[in-house]
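J.: any chance you can model this:
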Amino acid sequence: MMTDNRAKSEFLAAMSHDLRTPLNAILGFADILTHQYFGPINDKYQEYADDIQSSGHHLLTLVNEILDLSTIEAGKQSLDKEKLSTMEFITECQRIVEDKARARGIDLLTKVPKDLPPLYADKRASKQILLNLLSNAVKFTPQGGKITVSAEASKKNTTLKIADTGKGIPANKLPKLTDPFTRVGGDPYLAEPGWGLGLTITKSLVDLHDGTLDIKSIVGKGTTVTVTLPNAA
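T.: The predicted structure is shown next:
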């Protein structure tokens, strides 16, 4: 069984690599059309170019998720741990999602002490963890809602909490959330665009840091995701 899983992961990784090359070419040409580098185009063609670019970026995100998951499952994901400023790391991730939150009329709040100790974590992986959780919160929080990022530190770990005022998830659905491809089944509580790999990857990256991930949710009130990551010694 382990050999079969490794073969599957290696196949998915190879497939993802092969898909990225033509996708990047499509996105490159769409960008040329969108910005009209070789001359003006009419409004209808501009609309087509925008659609190509938007759909291409969405597909590239899915391909990258498959590649990330297959790399982790194949045991090839390595971490380059270093001291990271917790405050800078959180602020940087918030800046990336704040425009999308603002466009949806969602308040993005921070309750983070300035004297938090540094993390001992892989910079890329830790950013991916928090960005995945913030992006999910924005996706599932309705207009006029609120997302709060808070943090507190103990001697060994820092605990991050991302709390939203979204629609919430029934208790019997929570165990499925970190399983891969959870959205394929058409569950109305998981029915968002994508293949449901974001939380699977997030949980795997947290595990690689010897951290923890916990999800609590109340239907009609919202969801809180709690992550612990190690502090630098």
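
J.: only C-alpha atoms for contact and neighbour calcs from this point on.
T.: Will do.

J.: check which helix or strand the residue nearest the centre of the chain maps to.
T.: Of all residues in the chain, the one closest to the mean position by CA atoms, centre = their mean is residue 132, 2.0 Å from it. Element membership for residue 132 (DSSP states H and E) is helix 123-140.

J.: now the angle from the next helix or strand after that helix to helix 123-140?
T.: Sequence-wise, the next helix or strand downstream of helix 123-140 (DSSP H and E) is strand 146-153. Interaxial angle of strand 146-153 relative to helix 123-140 (axes from the mean of the first three to the mean of the last three CA atoms, to 10 degrees): 150 degrees.

J.: just how off-centre is strand 146-153 within its chain?
T.: Remark: strand 146-153 is offset 17 Å from the chain centroid, using CA atoms, centre = their mean, to the nearest Å.

J.: run a quick neighbour tally on residue 233.
T.: 10 (other CA atoms under 10 Å).

J.: ugh, typo on my part, it should be residue 162
T.: 22.

J.: for it, what are its contacts?
T.: Residues near residue 162 by CA atoms under 8 Å, 6 or more residues apart in numbering: 133-134, 137, 147-150, 224-226.

J.: repeat that for residue 46.
T.: Residue 46 neighbours (CA under 8 Å, 6+ apart): 33-34.

J.: that one sits in which helix or strand?
T.: Here residue 46 is assigned to helix 43-73, by DSSP H and E.

J.: what are the buried residues along whichever helix or strand comes after that helix?
T.: Remark: after helix 43-73, the chain's next helix or strand is strand 81-84, criterion DSSP H and E. Across strand 81-84, burial judged by 16 or more other CA atoms under 10 Å covers 81, 84.

J.: let's see this one next, to set against the first:
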Amino acid sequence: MTLPGGRGGMVLTVNKRFTRMFAVSEQRAQGLVLEDLLELMTLPEDVRAELRIAWLTVPVSAPETQRGSFQWIGTDGMPLEMEWYSAPVYEGEQVLGRIYTFHDVTAERTAMRMRARFLSGVSHELRTPLTSIKGFAEFILEQYRDQLPDMAREYVEIIHAQASHLNNTFRDIIDLSRADAGELRLKKTDAHLVDIIIDAVAGMEMRFKERQQRVIMDINDDLPPVYVDVDRIMQTINNLLSNANKYSPEKGRIVISTKAIYSAEALPPSAPPDVTLPAIMVTIIDEGKGLSPEEAVQVFQPFYRAEEVRKAKIEGAGLGLAVTRGIVEMHRGKIWAEPRAAGGGGVFRFTLPISSAALENGK
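T.: Sure thing, here's the model as predicted:
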């Protein structure tokens, strides 16, 4: 635990588990400022640099919570995977200090990786014959569409559509299992979220036109950059826009907006308590029936489908939002849905931390 004083706060105490993990004795740690303690901890330099940025940019008295993870070699020479969490400690309404907790998740991550490899292997084996089925259906439609009897053409179109649907389902299963296991490789770079949003909306233009839906972009061109895998964030926005397109009525309106969030007070009341700040928040609002409070909590679970969706027999496996959550959380962001208000409509929000480089440069 740290108290106000010095850069990052003054260390009040550490427990025995911490001393074993990071080879810093309790006597040596007590009274140090957090910046100096970080220098003493047995950590890879890249991890130390990342923690320095995360911990020292948030004042001890700030109400924000933080979380993250890192890999390293423990004092016993074994590879470890660690999750950390930082939160304010209150007395009444006053923040007294901050507590930092570390959780060894090596066993859990190992089990997840084994499951991911199994699911990935099975999905790849199934996708191989499926690709052939889809390819032959495409060939028949391209070469002989006009020569086929109406019923035969309709059957081939069904085969092609269902093969495409199954192919997307297997892709989502692979992505989900890899994200859960921490094996979804990200190629991060500083990027402007507004550009990604504009490209995503443009790519779905025909789908919106088919349903005569209007997309309104309320976005700020002056937002600071985020450090992300552009393709994966594009996938995230595509999934959310696809949901809005699917569940909104024809001639409906879809609004996508952005906002820079620098303090917990600027977050909406529906936000989770552990959003990493400062961040960019993206909101997508549609005119569908929306979600009940229970559905808003469960909608990001794999294979979950809301009651109204099942009744309407809308196509889908219930994997898209689960994959989306995995991608956002791998970027240290948060995603959530808001229960429908009196007027109905779906509301989805997600955050992505502002680039560390932008923070260091004061942008």
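
J.: can you calculate the TM-score here?
T.: Overlay of the two chains. TM-score (TM-score structural alignment, normalised by the length of the first structure): 0.89; 230 aligned residues with a CA RMSD of 2.2 Å.

J.: returning to that earlier point: in the second structure, what stretch matches the helix holding residue 46 of the first structure?
T.: Alignment of helix 43-73 of the first structure against the second structure: residues 150-180, by TM-score structural alignment.

J.: and what of stretch 161-176 of the first structure?
T.: By TM-score structural alignment, stretch 161-176 of the first structure lines up with residues 283-298 in the second structure.

J.: buried set for the strand or helix carrying residue 94 of the first structure?
T.: Using DSSP H and E, residue 94 of the first structure falls within helix 86-103. For helix 86-103 of the first structure, the neighbour count (16+ other CA under 10 Å) marks 86-87, 89-90, 93-94, 98, 101 as buried.

J.: and which of those is nearest to residue 118 of the first structure?
T.: residue 86 (5.4 Å; CA to CA).

J.: how much space separates the closest one from residue 36 of the first structure?
T.: Going from residue 86 of the first structure to residue 36 of the first structure by CA to CA, to the nearest Å gives 41 Å.

J.: ok, now residue 18 of the first structure?
T.: Taking CA to CA, one finds residue 18 of the first structure at 28 Å from residue 36 of the first structure.

J.: what residue of the first structure matches up with residue 317 of the second structure?
T.: So, by TM-score structural alignment, residue 317 of the second structure is matched to residue 195.

J.: residues contacting the closest residue to that match other than its chain neighbours?
T.: Once flanking residues are discounted, residue 195 of the first structure sits nearest to residue 181: 5.0 Å by CA to CA, 6 or more residues apart in numbering. Residue 181 of the first structure is in contact with 195-197, counting by CA under 8 Å, 6+ apart.

J.: any chance of CSV for those, columns secondary structure?
T.: Conversion of these to CSV gives the following (DSSP: H, G, I helix; E, B strand; the rest coil):
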residue, secondary structure
195, coil
196, coil
197, coil
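
J.: what's the counterpart of residue 240 of the second structure in the first structure?
T.: Match for residue 240 of the second structure (TM-score structural alignment): residue 133.

J.: for the nearest residue to its match once chain neighbours are set aside, what is the enclosing helix or strand?
T.: Nearest non-adjacent residue to residue 133 of the first structure, counting by CA to CA, 6+ apart: residue 162, 7.2 Å away. Element membership for residue 162 of the first structure, per DSSP H and E: strand 157-164.

J.: check residue 206 of the first structure too.
T.: Using DSSP H and E, residue 206 of the first structure falls in helix 198-208.

J.: give me the mean deviation of that helix from the second structure.
T.: On superposition with the second structure, the mean distance recorded for helix 198-208 of the first structure (mean CA distance after the TM-score superposition for the first structure) is 1.0 Å.

J.: what does that helix rub up against?
T.: Contacts of helix 198-208 of the first structure (CA under 8 Å, 6+ apart): 65, 68-69, 72, 79, 125-126, 128-129, 132-133, 177-180, 212-213, 227-229.

J.: and residue 205 of the second structure, how far from residue 169 of the second structure?
T.: With CA to CA as the criterion, residue 205 of the second structure and residue 169 of the second structure are 23 Å apart.

J.: actually residue 157 of the second structure, not the one I typed
T.: 18 Å.

J.: which ones are touching the residue lying closest to residue 73 of the first structure once chain neighbours are set aside?
T.: Counting by CA to CA, 6+ apart, residue 9 is the residue found nearest to residue 73 of the first structure once chain neighbours are left out, at 6.3 Å. The neighbours of residue 9 of the first structure, taking CA under 8 Å, 6+ apart as the test, are 69-71, 73-74.

J.: so what's the residue count around residue 42 of the first structure?
T.: 7.

J.: wait, isn't residue 348 of the second structure in contact with residue 283?
T.: Yes: Residue 348 of the second structure lies in contact with residue 283 (CA atoms under 8 Å); the separation is 5.7 Å.

J.: thinking again about what came up before, for the match of residue 240 of the second structure, give me its contacts.
T.: 162, 199, 202, 225.

J.: swap in residue 212 of the first structure?
T.: Residue 212 of the first structure touches 203, 206, 226-229, counting by CA under 8 Å, 6+ apart.

J.: out of these, which end up buried?
T.: 203, 206, 226-229.

J.: from what I can see the match of residue 317 of the second structure touches residue 64, true?
T.: No: with contact defined as CA under 8 Å, residue 195 of the first structure does not reach residue 64; the gap is 11.6 Å.

J.: still contacting in the second structure, which of the contacts of residue 181 of the first structure?
T.: Mapping the contacts of residue 181 of the first structure onto the second structure (both residues aligned by TM-score structural alignment, their matches' CA atoms under 8 Å) leaves 195-197 still in contact.

J.: CSV for the residues you listed, including distance to residue 109 of the first structure?
T.: CSV is the format used below for those (distance: CA to CA, whole Å):
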residue, distance to residue 109 of the first structure
195, 28
196, 26
197, 26
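
J.: re earlier: and which of the contacts of residue 181 of the first structure is nearest to residue 54 of the first structure?
T.: For those, the nearest to residue 54 of the first structure is residue 195 (17.2 Å; CA to CA).

J.: residues in the second structure aligned with stretch 86-95 of the first structure?
T.: Counting by TM-score structural alignment, stretch 86-95 of the first structure corresponds to residues 193-202.
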